[in-house]
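J.: here are the coordinates; sequence isn't available:
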């Protein structure tokens, strides 16, 4: 009988633990932005971009037919056009970048400051390094497509895969998929790698460590390979 009572007491304690009430205490609340109802109703507000730490918001507002970005409780300069799918925050949330057009030229705007002007910039190519100190994107100039890193354009290619830019976990190395004359290859720190017939269309460069990455490639025999490459420093003689 005692055993039965003890078991019943144990079960009842478990039931109480599962159904115990939880009290939430609000520590603080901070206003990180506001939605002006008059602007939203009269001009139309588009999708909101949120930083990964949920501490910053940005969105496009159209005023008198021209779009501008509203973020951190301030308005950026109005442009002729802004690519809505290009708006991104840096991993630490302190930087905002997007692609805008002014007088027929495309440019990346970083923290409200326009960068270099190009014929076109691929919308989904904007990429911050993990440490938030480097910004890269794919731009089109007179000689072809190139990857621009912190305002500095790299070598031009006939083709650069839009969403292929990838930084190493330590933010030191940058890689992407490029092509020329129907041959495709990985570019690592502006050095061209081995050529392949094609890459899997939705494949990306995956970093396994700060010095090793892998990707999928297709040979001329239609075989799909997983290629793993390691970065080794070469001592200069």
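T.: That came in fine, so what should we check first? Predicted model only: the values in this text are computed from it and were never measured.
J.: contacts, neighbours, all on C-alpha from now
T.: Fine.
J.: Nearest the middle, which residue of this structure would you pick?
T.: residue 127 (4.4 Å; CA atoms, centre = their mean).
J.: That one: what's it in contact with?
T.: Residues near residue 127 by CA atoms under 8 Å, 6 or more residues apart in numbering: 135, 136, 137, 165, 166.
J.: ok, so what distance separates the second one from residue 70?
T.: Going back to what we said before, that points to residue 136. Look at residue 136 and residue 70: by CA to CA, to the nearest Å, they are 22 Å apart.
J.: Looking only at neighbour counts, state which of these two leads.
T.: residue 136 (22 against 19; other CA atoms under 10 Å).
J.: The structure to be compared is supplied as follows:
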């Protein structure tokens, strides 16, 4: 989870309905004053967007305000973006530093001076730097990485677990370390030793040494029971995958981004290159060799598909079975439907791009669209199924522009489509965020819902996710947007009358409404919207 810091910013709000007709009633706003804020103020939202924190000064000291309650005072500064919460959001921690220069300070390691972690309002010991506060999934344990200095001035890193330093000292630690494995009993971290070799350590037990370890932290399976990572040796000129602590076959190259677990965690795959050939390794078994393989994708029930270049043609390999050859296959991953019955992708054939949808079980093309609707001159990208797997939408290029095709119906043309296509949970509505150029240096964002545009905006909160666009009852839509320097709530594609200085979070409630916090005139407000 990550934190998002901003200067004076927070708010959310609500919306009303998006069906065949727009409701004129824009619902009811309930506004509650929370606190008067200092000026300037640096507000951070917690990872779940439900809480806020900000530092304030009291004389020569500071303290953090968390949910309108003061944390312990300290001398120095709060380390921005360091605030984290436990998995049940009952525990929390953050970092502070004295901000006083001392001999031997690392000039690229952040604020100078001594650092401390504040965990549940209690201060840790002082260190020369601290990174990576993390809680176990049961929230019973907390860990972080800490830098210390030897008497000769050289620096080293240790892992601190529940305020106790674990055995082992390291020259460097990955910025993604440490990380708890599910159950909270095992802690893993990627470290570099004095011999300049990297390794994964689990509870202090060292693993295999490599010149480089992919991602900076092992990839965990969705159920958390398995882990995997790539290891590269420069001298041996080879890469391997370590799966659950066991080293695998050596290849010339293994792209670290290719490692993927199936959603049910019972399958694992990656791409590998040796000499002039590429192949996919599935559950430790090497598949057929090709000139190139790319974009491995699993369905919910474990079907596997990927792109492969065979001779001069590109094919889709589905559960080991080769499909037809095409001049080109779309950029990105083939897309399985949520029910795992269909596979969508686009191909270039005879100078035109065509959207293909296959029945996974029969490896037979099915008709989601007519021939005219599925064929385009420009590349077809980003196919997306509705949650019930009965609707299909995709992006297509038209010269230097793009548009969205949903159920065969084209949208307006835009200069870019900047978000994924999202469907409502009841499958009836769809939306995306587009960009329209106004001048060479200026563009406007537009939320398009069921083919209808909202107002042109300078910025849209969470424009790439739109996770709370549709209300929980699928009746209303809404988002927060900045227009001409002010932030507004856009309810069912209509701007709110009230504007705010900033909007930071946006949450749909379980009752079909929305909740947010906002700042206006240095005052923090909680805003609820309901029909």
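T.: Good, I have the coordinates. Keep in mind the model is a prediction, meaning the values are calculated, not measured.
J.: returning to that earlier point: quick one: what's aligned to the residue nearest to the centre of the first structure in the second structure?
T.: In the second structure, the residue paired with residue 127 of the first structure according to TM-score structural alignment is residue 260.
J.: so where is stretch 435-450 of the second structure in the first structure?
T.: So stretch 435-450 of the second structure is aligned with nothing, judged by TM-score structural alignment.
J.: how about the helix ranked longest in the first structure: buried residues?
T.: Using DSSP state H, we find that the single longest helix of the first structure is helix 2-19. Residues of helix 2-19 of the first structure include none that count as buried (16 or more other CA atoms under 10 Å).
J.: Same check on stretch 104-124 of the first structure?
T.: Neighbour-count burial for stretch 104-124 of the first structure [16+ other CA under 10 Å]: 106-110, 112, 114, 117-118, 120-124.
J.: Could you export the residues you listed as TSV, including secondary structure and distance to residue 54 of the first structure?
T.: Below are those laid out as TSV (DSSP: H, G, I helix; E, B strand; the rest coil; distance: CA to CA, whole Å):
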residue	secondary structure	distance to residue 54 of the first structure
106	strand	29
107	strand	26
108	strand	23
109	strand	21
110	strand	19
112	coil	20
114	strand	25
117	strand	31
118	strand	32
120	strand	31
121	strand	27
122	coil	26
123	helix	23
124	helix	21
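J.: If we only consider those, which is nearest to residue 63 of the first structure?
T.: Nearest to residue 63 of the first structure among these, counting by CA to CA, is residue 112 at 17.3 Å.
J.: Can you verify my assumption that the closest one contacts residue 79?
T.: No - using CA atoms under 8 Å, residue 112 of the first structure is not in contact with residue 79; the gap is 11.4 Å.
J.: before we move on, back to that, what about the residue nearest to the centre of the first structure, distance to residue 191 of the first structure?
T.: With CA to CA as the criterion, residue 127 of the first structure and residue 191 of the first structure are 19 Å apart.
J.: before we move on, back to that, next secondary structure after the longest helix of the first structure?
T.: helix 37-43 (DSSP states H and E).
J.: Can you name every helix or strand that the next helix or strand after that next one contacts?
T.: Note on helix 37-43 of the first structure: by DSSP H and E, the next helix or strand toward the C-terminus is strand 45-50. Packing partners of strand 45-50 of the first structure (3 or more CA pairs under 8 Å, 6 or more residues apart in numbering; DSSP states H and E): strand 57-63.
J.: next helix or strand past the strand it packs on?
T.: In N-to-C order, the element after strand 57-63 of the first structure by DSSP H and E is strand 66-71.
J.: equivalent range in the first structure for stretch 410-421 of the second structure?
T.: Under TM-score structural alignment, there's no match for stretch 410-421 of the second structure.
J.: tell me the secondary structure for residue 169 of the first structure?
T.: coil (DSSP: H, G, I helix; E, B strand; the rest coil).
J.: Translate it into the numbering of the second structure.
T.: Checking TM-score structural alignment: residue 169 of the first structure goes with residue 300.
J.: Contact partners for its match?
T.: 262, 263, 264, 338, 339, 340.
J.: and those as CSV, adding secondary structure and neighbour count?
T.: What follows is those, written out as CSV (DSSP: H, G, I helix; E, B strand; the rest coil; neighbours: other CA atoms under 10 Å):
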residue, secondary structure, neighbour count
262, coil, 19
263, coil, 16
264, coil, 14
338, coil, 18
339, coil, 14
340, coil, 18
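J.: Can you tell me which of these is nearest residue 494 of the second structure?
T.: Comparing these against residue 494 of the second structure with CA to CA places residue 338 closest, at 32.1 Å.
J.: Show me what residue 340 of the second structure lines up with in the first structure.
T.: Using TM-score structural alignment, residue 340 of the second structure sits opposite residue 210 in the first structure.
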